[in-house]
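Enquirer: show me how the following folds:
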Amino acid sequence: MASARPEMPTPPGRRPRRPAPTRQPLSQDLVVETAIGVLDAEGLEAVTMRRVAQELGTGPASLYAHVADKQELRELMLDRVAAEIRLPAEPDPARWREQLKEVAMEIRRVYTSHRDIAKVSMGLIPTGPNLLAIAEAQLGLMLAGGVPPKVAGLAVDTLGMYIDADAIEDTFYTATLPADVDPWEHFQKYVDQIRDYLKALPTDRYPHLVALVDDLTDQGGAERFEFGLDVLLRGIASYIEDGGRK
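Expert: You can find the predicted model right below:
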């Protein structure tokens, strides 16, 4: 058996060659993790099979052994992101509304921290284990509080649509801003401009808009989201008293 050739020394004036990094074997977890990295840096539209393959230093065809297509990849990304959502350990019947509100705000926090991932959730029937765990927790909280089962089943969908829509609107706004612009500061200036515009409207045509300018433009996105949640939760709670009648 021939012995291996001895390594050549580095010629004068040249840098020693670095050993090539060992490529990590492809797996579904690695593909999804890489795709989330692209999402966080560039947004959902940038997440294509070709782009993810480029990040992994391979060809798009190699990804299809681990995910069926771009849609499945997006759903797997969403479920992986959903694992970051903190859920209550146990339902507290006396605090079911507060707990349900905390879960909703936690979902919004996580979704908005991953650019426009909420687009994937909109219209999607959850089947991933982490998304199912969220639905299970929400149902458990409502049932513990006495919400009729049929109402609880419908309310999970309604809450999901509200959270998704709010998260998507938030990312649509921030996506239009340059990277060096503070979103909150920009929003405050924009609201001031809208407030001045509404106050200048003709009162004979828009009496209520002009009269309620301060109420219309008060509070930021988080406060408005919380208000909407309170409206929904009060509505869900009302079915406890009337026996679940719609």
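Enquirer: make it CA atoms for all contacts and neighbour counts henceforth
Expert: Noted.
Enquirer: in this protein, which spans are helices?
Expert: Ranges of helices in the chain, per DSSP state H, are 28-42, 49-56, 60-63, 70-82, 96-112, 118-121, 129-144, 149-175, 183-199, 207-211, 213-217, 221-241.
Enquirer: so which of the ones you listed gets nearest Glu90?
Expert: The closest of the helices of the chain to Glu90 is helix 129-144. By CA to CA, the value is 8.4 Å.
Enquirer: for that closest one, packing partners?
Expert: Contacts defined by 3 or more CA pairs under 8 Å, 6 or more residues apart in numbering; DSSP states H and E place helix 129-144 against helix 70-82, helix 96-112, helix 149-175.
Enquirer: how about Val191, what does it touch?
Expert: Each residue near Val191 by CA atoms under 8 Å, 6 or more residues apart in numbering is listed here: Thr217.
Enquirer: what's the spacing between the residue nearest the centre of the chain and Lys150?
Expert: With distances taken as CA atoms, centre = their mean, Tyr111 lies nearest the centre of the chain, 1.9 Å away. Counting by CA to CA, to the nearest Å, the gap from Tyr111 to Lys150 is 27 Å.
Enquirer: this one next, for a side-by-side:
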Amino acid sequence: MFDEIYADFELPAPDPARWQDQLKEIAHRSYRIMISHNDLARAALASVPTGPNAMRVSEAMFGLMLAGFPHLRGHAEVMTSGAPGERFQFGLDLLIDGLRRYCG
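Expert: Presented below is the predicted three-dimensional model:
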């Protein structure tokens, strides 16, 4: 179901000058889609969406991050390797570090 809904998801061409705004636009569009389909977010949390449409959106978001931070390419292996629990911890650490920076 998740992948079917994301089949028509429009993605912007990466613009290094606007990468943050473009990521926010994609996130807001995803949020609106999830809200309009009540249990879609639960389905995505229960199992990481890996269908072709979900991967297309994920790859576009990653591409935007690379457009904004070319030095991330040197860290791609760290960002995508490891066991699922390790990748989860990495993402959680990034989230907490960002919150700490924002909150002081």
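Enquirer: still on that earlier bit, dump the helices of structure 1 to a markdown table, plus distance to Pro88 of structure 1.
Expert: As requested, the helices of structure 1 are exported to a markdown table (distance: least, CA to CA, whole Å):
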| stretch | distance to Pro88 of structure 1 |
| --- | --- |
| helix 28-42 | 25 |
| helix 49-56 | 34 |
| helix 60-63 | 36 |
| helix 70-82 | 14 |
| helix 96-112 | 7 |
| helix 118-121 | 21 |
| helix 129-144 | 8 |
| helix 149-175 | 16 |
| helix 183-199 | 30 |
| helix 207-211 | 41 |
| helix 213-217 | 34 |
| helix 221-241 | 17 |
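Enquirer: gap between the counterpart of Ala41 of structure 2 in structure 1 and Gln28 of structure 1?
Expert: Using TM-score structural alignment, the partner of Ala41 of structure 2 in structure 1 is Ala118. Per CA to CA, Ala118 of structure 1 is found 21 Å from Gln28 of structure 1.
Enquirer: equivalent analysis for Tyr239 of structure 1, please.
Expert: Going from Tyr239 of structure 1 to Gln28 of structure 1 by CA to CA gives 43 Å.
Enquirer: that older thread, got a list of what the residue nearest to the centre of structure 1 touches?
Expert: Val81, Ile117, Ala118, Ala167.
Enquirer: out of these, who's nearest Leu100 of structure 1?
Expert: Distance to Leu100 of structure 1 across the contacts of Tyr111 of structure 1 (CA to CA) is lowest for Ala167, with 17.2 Å.
Enquirer: residue contacts, that closest one?
Expert: Here Ala167 of structure 1 is in contact with Arg108, Tyr111, Thr112, Asp116, Ala118 (CA under 8 Å, 6+ apart).
Enquirer: one more time with 6 Å
Expert: For Ala167 of structure 1, the contact set (CA atoms under 6 Å, 6 or more residues apart in numbering) comprises Thr112.
Enquirer: any idea what it aligns with in structure 2?
Expert: Checking with TM-score structural alignment, Ala167 of structure 1 has no match.
Enquirer: look up how far Glu185 of structure 1 lies from Ala167 of structure 1.
Expert: As judged by CA to CA, Ala167 of structure 1 and Glu185 of structure 1 stand 19 Å apart.
Enquirer: next one: Pro93 of structure 1
Expert: As judged by CA to CA, Pro93 of structure 1 and Glu185 of structure 1 stand 40 Å apart.
Enquirer: who has more neighbours, those two?
Expert: Neighbour comparison, Pro93 of structure 1 and Glu185: the larger count goes to Pro93, with 15 against 9 (by other CA atoms under 10 Å).
Enquirer: the more buried one maps to what in structure 2?
Expert: In structure 2, Pro93 of structure 1 lands on Pro16 (TM-score structural alignment).
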